[in-house]
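>>> task: produce atomic coordinates for the following.
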Amino acid sequence: MNDERDRDEEGRARSARPRDGLGRPLPYGAAGVERQPEGGVRGPGETVREAQRLLDAGMPFHAHEVFEDAWKSGPEVERDLWRGLAQLAVGLTHAARGNSSGGARLLRRGAAWIDGYEDRLPYGIGLEELSVWARELSARLDAPDGVRVDAAQEAPRLLGG
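The predicted structure is shown next:
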């Protein structure tokens, strides 16, 4: 890999820079948060447990990567579900980074993706609660006075109760 440009042999971007808990690049050589291995294949239960652990730790960017793996490796019929969950996590990431408008937009988009699964409770995921959480947080982000978002404090519960 060409470390200067963070590209692999085929020229695809492969960021080797360390990242913080919100996925922001840090200077080379800095201590960062360990990244999720790209392309990991987990079962649905393991995906939900790992993503929840990362959300609870205030690392929604990393939870997004876990959901993205499920979206790319899971069955076609579930891709919109995992895509929606990934967008909820990255929406929280943007909100915690201070990008209120981008965070709100991604939260609404993620909620729209998972709304197609409302009549089911796949893998125990509380989709209705997640959709409500996403829309309420996006409304707070859209408010004129804005809101400071702490990713760990705002982390949603994935499993329905």
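>>> all contacts plus neighbour counts: C-alpha atoms, from now on.
Will do.
>>> which residue packs closest to residue 59, ignoring adjacent ones?
Distances taken as C-alpha to C-alpha, 6 or more residues apart in numbering put residue 21 closest to residue 59, at 4.9 Å, once the chain neighbours are dropped.
>>> on contacts alone, who are the packing partners of the longest helix belonging to the chain?
Longest helix of the chain, by residue count under DSSP state H: helix 79-97. Counting contacts by 3 or more C-alpha pairs under 8 Å, 6 or more residues apart in numbering; DSSP states H and E, helix 79-97 is packed against helix 60-73, helix 100-115, helix 151-154.
>>> make TSV out of those and add mean neighbour count.
Below are these laid out as TSV (neighbours: other C-alpha atoms under 10 Å):
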stretch	mean neighbour count
helix 60-73	25
helix 100-115	23
helix 151-154	17
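>>> can you tell which of those is closest to residue 142?
Residue 142 lies closest to helix 100-115 among the helices and strands packed on helix 79-97, at 6.5 Å (C-alpha to C-alpha).
>>> which other residues reach that closest one?
Residues from elsewhere that reach helix 100-115 (C-alpha atoms under 8 Å, 6 or more residues apart in numbering): 80-81, 83-95, 127-128, 130-131, 134-135, 137-139, 141-142, 146-147.
>>> circling back to that earlier point, let me know how buried the residue nearest to residue 59 is, in neighbour terms.
Other residues within reach of residue 21 by the criterion other C-alpha atoms under 10 Å amount to 19.
>>> quick one: contacts for residue 49?
No contacts exist for residue 49 under C-alpha under 8 Å, 6+ apart.
>>> one more to put side by side:
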Amino acid sequence: MGDTGAGARDRDTEGRARSARPRDGLGRPLPYGAPGVERQPEGVVRTPEQTVVEAQALLDAGKPFHAHEVFEDAWKSGPEDERTLWRGLAQLAVGLTHSARGNVPGGARLLRRGAGAVEEWAAGSGVRRPYGMDVGGLAGWARELAGRVEDGAVGIEAAAEAPRLRGAP
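This next block holds a predicted model:
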């Protein structure tokens, strides 16, 4: 990555701005040189099955920020008619991220926005369990968590609150 001196911006190998700072499990930047969580590579094309499995593992590990990046890859590389689904799932993961960071308005808003997106996609497509995922259960989980966050739930633990993408194990 590029120079980290005053005024310089980190760049990836293709010259795009990309922070080289390590991040914690919730995606918060840490000081240069601090140990962090390995970042998800960007632009990876996965099958829907790989996306669901990888995102679930990250959610279970308390890394919803990183799960959002996996969903974002599916949203950007998948079929046009599935983009609302994957974008909604990314919003759910970011909503959990913000809730765990203590950002009440942002967390609740993104959880509800993601719930609406996955339900909109399911209604429009007629598919209730895409790739085995429980869309209705995810929307209910998101709205319930958004309500608890707004009601003052503190110390939201990302791993403990992680949704089951495919319902109960």
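>>> picking up where we left off before, sec struct for the aligned residue in structure 2 for the residue nearest to residue 59 of structure 1, please.
Alignment note (TM-score structural alignment): residue 21 of structure 1 maps to residue 25 of structure 2. The assignment at residue 25 of structure 2 comes out as coil when based on DSSP: H, G, I helix; E, B strand; the rest coil.
>>> distance of residue 25 of structure 2 relative to residue 101 of structure 2?
11 Å (C-alpha to C-alpha, to the nearest Å).
>>> and what of residue 152 of structure 2?
Per C-alpha to C-alpha, residue 152 of structure 2 is found 13 Å from residue 101 of structure 2.
>>> the more surrounded of these two?
Under the neighbour definition other C-alpha under 10 Å, residue 152 of structure 2 and residue 101 were set side by side, and residue 101 has more, 19 against 10.
>>> what residue in structure 1 is paired with the more buried one?
Under TM-score structural alignment, residue 101 of structure 2 pairs with residue 97 in structure 1.
>>> now do the closest residue to that match other than its chain neighbours against residue 49 of structure 1, distance only.
Distances taken as C-alpha to C-alpha, 6+ apart place residue 22 nearest to residue 97 of structure 1, at 7.2 Å, with adjacent residues excluded. Separation of residue 22 of structure 1 from residue 49 of structure 1 (C-alpha to C-alpha) stands at 19 Å.
>>> mind telling me what residue 33 of structure 1 corresponds to in structure 2?
Checking TM-score structural alignment: residue 33 of structure 1 goes with residue 37.
>>> swap in residue 126 of structure 1?
So residue 126 of structure 1 corresponds to residue 134, using TM-score structural alignment.
>>> name the nearest residue to its match, sequence neighbours excluded.
residue 166 (5.1 Å).
>>> what's the local residue count around the aligned partner of that neighbour in structure 1?
Aligned counterpart of residue 166 of structure 2 in structure 1: residue 159 (TM-score structural alignment). Look at residue 159 of structure 1: counted by other C-alpha under 10 Å, it has 17 neighbours.
>>> I'd like the helices and strands packed on helix 79-97 of structure 1 laid out as a markdown table, including distance to residue 12 of structure 1.
Output for those, formatted as a markdown table (distance: least, C-alpha to C-alpha, whole Å):
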| stretch | distance to residue 12 of structure 1 |
| --- | --- |
| helix 60-73 | 18 |
| helix 100-115 | 25 |
| helix 151-154 | 30 |
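>>> closest to residue 38 of structure 1 out of these?
helix 60-73 (7.3 Å).
>>> so the residue nearest to residue 134 of structure 2 touches residue 132, yeah?
Yes: here residue 166 of structure 2 reaches residue 132: they are 5.6 Å apart, a contact under C-alpha atoms under 8 Å.
>>> how far away is the residue at minimal distance from the centre of structure 2 from residue 87 of structure 2?
Closest to where the C-alpha atoms of structure 2 average out (C-alpha atoms, centre = their mean) is residue 68, at 2.2 Å. Using C-alpha to C-alpha, one gets 9 Å for the distance from residue 68 of structure 2 to residue 87 of structure 2.
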